[in-house]
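> Dropping a prediction and its sequence here:
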Amino acid sequence: MSHSEQTIEREIVSKGLTAPRLTPTSIDEAIKDEHYWVAPGRRLTVCALTLRNGFIVTGESAATSSENFDEDLGRKIARDNAREKIWQLEGYLLRQRLHDA
């Protein structure tokens, strides 16, 4: 959970907003597995997050120069980029469930 997510989550809780919603924890729980690939030339990192239902979300990170490439940092950025996409997907699913109820 990022610092900004923690701040927003605290504000939501402090305001007593209790309607069905997504949380950073629910986003993390949607992730079943993760895999990483580093392209030849060591400037591009791709993260593939497999969700509970088998859907795969990808995120990328690219260093502008190979001298600045750091594999750990590339993996973190690529994962964060992939994880960010899950919010929209899970948001759609929650809205659909609320609509159908």
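Structure received.
> CA only for contacts and neighbour counts going forward, please
Will do.
> Show me the strands in the protein, by range?
In the chain, the segments counted as strands under DSSP state E are 31-38, 44-51, 56-62.
> Go ahead and name everything in contact with the first one.
In this structure, residues lying in contact with strand 31-38 by C-alpha atoms under 8 Å, 6 or more residues apart in numbering are Leu44, Thr45, Val46, Cys47, Ala48, Leu49, Thr50, Leu51, Arg52, Glu71, Arg75.
> Just give the number of residues close to Asn53.
Asn53: 9 surrounding residues under other C-alpha atoms under 10 Å.
> do Pro40 as well
Pro40: 8 neighbours (other C-alpha under 10 Å).
> how close does the spatially most central residue of the chain get to Glu5?
By C-alpha atoms, centre = their mean, the chain has its centre lying nearest to Arg83, at 0.9 Å. Per C-alpha to C-alpha, to the nearest Å, Arg83 is found 12 Å from Glu5.
> ok so, going back, can you tell which of the strands of the chain is closest to Gln96?
In terms of C-alpha to C-alpha, the element of the strands of the chain nearest to Gln96 is strand 44-51, at 18.0 Å.
> and Val46, what does it touch?
Contacts of Val46 (C-alpha under 8 Å, 6+ apart): Tyr36, Trp37, Val38, Thr58, Gly59, Glu60, Ser61, Arg75, Ala78.
> adding another structure so you can compare the two:
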Amino acid sequence: MTRKIIALIGLCFAGAALAACSFSAAEAAPMIAAAAHSAAAPEVLAATLAVAGLGATASPSLQATEAYSASKATHPRVSLADMEGKIQRQHFFTAGDAIAALGQPTDPACPTGLLTICILVMENGFTVIGKAAPVSPENFDAEKGRTFAYEDAIKQLWPLEGYALRERLSAEAA
């Protein structure tokens, strides 16, 4: 499986048509998981994430964590691709948007438009909420808010997925 991924990456970066490099998340997730669990170099994993179109919303911080974890892993682990492959929907909005949509009064002294919220809906219906807000209103950047809120949600999901994996491994060993 890892050789297939590396060969595919080689084709993509050698100038093959981009259409040959596109996968659905469901198709790409097992290949990326195999690469993550292999001895593949971190840059190969990062390229795999990029080619498969996964990790596009993951911050450089999450991608660096994934690459480092993958480079040191010798046994089953939860990868960023594992988690991203289970995300059914993502929703981003500010608290100010939500308050306005509910028809609630807003207070100009309380800058709720600076609090970015990310809701990840997983395949099984479980939801994870990430949030981000700048210390200074002048530093608000909607794109950064979405990135950091997504990162916060993923960081909350990671230990839950780790627990679920540990449960599966424990059950298999019994």
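Alright, I've got the coordinates. Being a predicted model, the structure only gives us computed values, none of them experimental.
> Superpose the two chains and report the TM-score.
The TM-score (TM-score structural alignment, normalised by the length of structure 1) is 0.85; 96 aligned residues with a C-alpha RMSD of 1.4 Å.
> Output the residue interval of structure 2 matched by the lengthiest helix in structure 1.
Ranked by residue count, the top helix of structure 1 under DSSP state H comes out as helix 71-100. Mapping helix 71-100 of structure 1 onto structure 2 (TM-score structural alignment) gives residues 142-171.
> how much does the matching stretch stray from structure 1?
Mean deviation of stretch 142-171 of structure 2 from its aligned counterpart in structure 1 after superposition (mean C-alpha distance after the TM-score superposition for structure 1): 0.8 Å.
> can you give me how far that stretch is from the chain middle?
Centroid displacement of stretch 142-171 of structure 2 relative to its chain, using C-alpha atoms, centre = their mean, to the nearest Å, is 8 Å.
> again, but for stretch 48-55 of structure 1
The answer for stretch 48-55 of structure 1 is 11 Å, by C-alpha atoms, centre = their mean.
> residues of that stretch that come out buried?
Judged by neighbour count (16 or more other C-alpha atoms under 10 Å), stretch 48-55 of structure 1 contains these buried residues: Ala48, Leu49, Thr50, Leu51.
> OK, contacts around the first one?
Just to be clear, that refers to Ala48 of structure 1. Contacts of Ala48 of structure 1 (C-alpha under 8 Å, 6+ apart): Glu34, His35, Tyr36, Ile56, Val57, Thr58, Gly59, Arg79, Ala82.
> Aligned counterpart of the third one in structure 2, please.
When structure 2 is aligned by TM-score structural alignment, Tyr36 of structure 1 is paired with Phe92.
> For Ser61 of structure 2, see how far away that match is.
Distance, Phe92 of structure 2 to Ser61 of structure 2, using C-alpha to C-alpha: 19 Å.
> more neighbours, the two?
Using other C-alpha under 10 Å, the more surrounded residue of Phe92 of structure 2 and Ser61 is Phe92, with 19 against 11.
> Please determine how far the more buried one is located from Ile5 of structure 2.
When Phe92 of structure 2 is compared with Ile5 of structure 2 (using C-alpha to C-alpha), they lie 32 Å apart.
> likewise Gly130 of structure 2?
Where Ile5 of structure 2 is concerned, Gly130 of structure 2 sits at a distance of 31 Å (C-alpha to C-alpha).
> same question, Thr94 of structure 2
Distance from Thr94 of structure 2 to Ile5 of structure 2, by C-alpha to C-alpha: 38 Å.
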